[in-house]
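Colleague: sequence isn't available, so here's the structure alone:
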């Protein structure tokens, strides 16, 4: 199997088989990352497809700042963040409507309705709380906590020092703790 740089250069030359190799190499990891961040197989599949569509469009102008895989993860994370933002807006509208069919849907049939309601409420509050973070804090928080990236990997993606990442993550975590303290206690 060829290295990523060679594959990217072949894609830039119009070689579709190189793009297929990239997809075969990374589709499972991208799907699992999206699944971890969304909690939904269907949404993870949609996001994975969108990631590769965007990558295909962007490869001709891609200039490596980090590894190709790190870039793929960044694209995935950004799409998942967008997904969460749109879902928070949609849930707020849907949950306000008592007659909405979503009001009676539980997230895990094997769990009690109370458990599912609490899990939904926690998920909604966490997503809403992330909107209160600064854009930099939100991105670092999502990269490290939802994306599973190390501080070093996040620093590479954001093109800043590891110390800056640590500071943003510390502030974001403290703010999230403060915003969620009433619910967690």
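Modeller: All right, it came through fine. None of the values given here were measured: they were computed from a predicted structure.
Colleague: from now on I want contacts and neighbour counts done on CA atoms only, so please keep to that.
Modeller: Noted.
Colleague: in stretch 169-176, what's buried?
Modeller: 169, 171, 172, 173, 175, 176 (16 or more other CA atoms under 10 Å).
Colleague: with secondary structure and distance to residue 11 as extra columns, can I get these in a markdown table?
Modeller: Below are the buried residues of stretch 169-176 laid out as a markdown table (DSSP: H, G, I helix; E, B strand; the rest coil; distance: CA to CA, whole Å):
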| residue | secondary structure | distance to residue 11 |
| --- | --- | --- |
| 169 | helix | 36 |
| 171 | helix | 41 |
| 172 | helix | 38 |
| 173 | helix | 40 |
| 175 | helix | 43 |
| 176 | helix | 42 |
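Colleague: comparison target below:
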């Protein structure tokens, strides 16, 4: 089919992928470490990665025909990805409410930033840290403060038993220990 009859844009289908939205009415709490990690990523994208890709795209564009120039086409796509991530990070950092868990006065109670060791009704022990939405990494024990487990644990104290509703049925969790980082 002739190109005259097809709709082509400079965008790819994966450009429509949205980053995780923060639910309405929910604050974007973030630990100091999480905020610093996002700032570091943003700085790297702006100062290192984007300028490198721009120079490759400029070099590739100077080679002439862009329609079959892989370096040019890939570079443009990568620039769109970088720019989208920069916009996302900028927005998230602007709305972040940074909380330092080391300053928590109620250290025996579960709040944002707490590391919690708990046991389920089967006797299995879990060690998690309650963090911000953008910091969550469940495979490494970091769960979002809006996750069902975190919501069940919040405001409980060491020794408390809390109720958690799961797809497999209700569970009782016993809080064994609540740990906060030490203030500097």
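Modeller: Received it, and whenever you're ready, just let me know what you need. If you're wondering where the values come from, they're calculated on a predicted model, not measured in any experiment.
Colleague: so after superposing, what's the score?
Modeller: Once superposed, chain against chain, the TM-score is 0.25 (TM-score structural alignment, normalised by the length of structure 2); 78 aligned residues with a CA RMSD of 5.4 Å.
Colleague: quick revisit: of all the buried residues of stretch 169-176 of structure 1, which comes closest to residue 117 of structure 1?
Modeller: Nearest to residue 117 of structure 1 among the buried residues of stretch 169-176 of structure 1, counting by CA to CA, is residue 176 at 20.6 Å.
Colleague: wait, that closest one touches residue 130, no?
Modeller: Yes - the pair residue 176 of structure 1 / residue 130 is scored as a contact, 7.2 Å apart, by CA atoms under 8 Å.
Colleague: coming back round to it: which one of the buried residues of stretch 169-176 of structure 1 is nearest residue 87 of structure 1?
Modeller: Using CA to CA, the buried residues of stretch 169-176 of structure 1 come closest to residue 87 of structure 1 at residue 176, 19.0 Å.
Colleague: and the residue lying closest to the closest one once chain neighbours are set aside, what element?
Modeller: Spatially, and ignoring its direct neighbours in sequence, residue 176 of structure 1 is nearest to residue 129 (6.3 Å; CA to CA, 6 or more residues apart in numbering). For residue 129 of structure 1, the host element (DSSP states H and E) is helix 113-130.
Colleague: still on that earlier bit, quick one: the residue nearest to residue 176 of structure 1 from residue 83 of structure 1, how far?
Modeller: Applying CA to CA, to the nearest Å, the value for residue 129 of structure 1 to residue 83 of structure 1 is 15 Å.
Colleague: comparing those two, which residue is more hemmed in?
Modeller: Taking neighbours as other CA atoms under 10 Å, residue 129 of structure 1 and residue 83 compare with residue 129 leading, 18 against 15.
Colleague: residues touching the more buried one, list them.
Modeller: Neighbouring residues of residue 129 of structure 1 by CA atoms under 8 Å, 6 or more residues apart in numbering: 176, 179, 180.
Colleague: what's the strand ranked longest in structure 2 packed up against?
Modeller: In structure 2, with assignment by DSSP state E, the single longest strand is strand 169-179. Applying 3 or more CA pairs under 8 Å, 6 or more residues apart in numbering; DSSP states H and E, one finds that strand 169-179 of structure 2 makes contact with strand 115-119, strand 161-166.
Colleague: could you pull out the strands for structure 2?
Modeller: 28-31, 96-99, 115-119, 125-131, 142-144, 161-166, 169-179.
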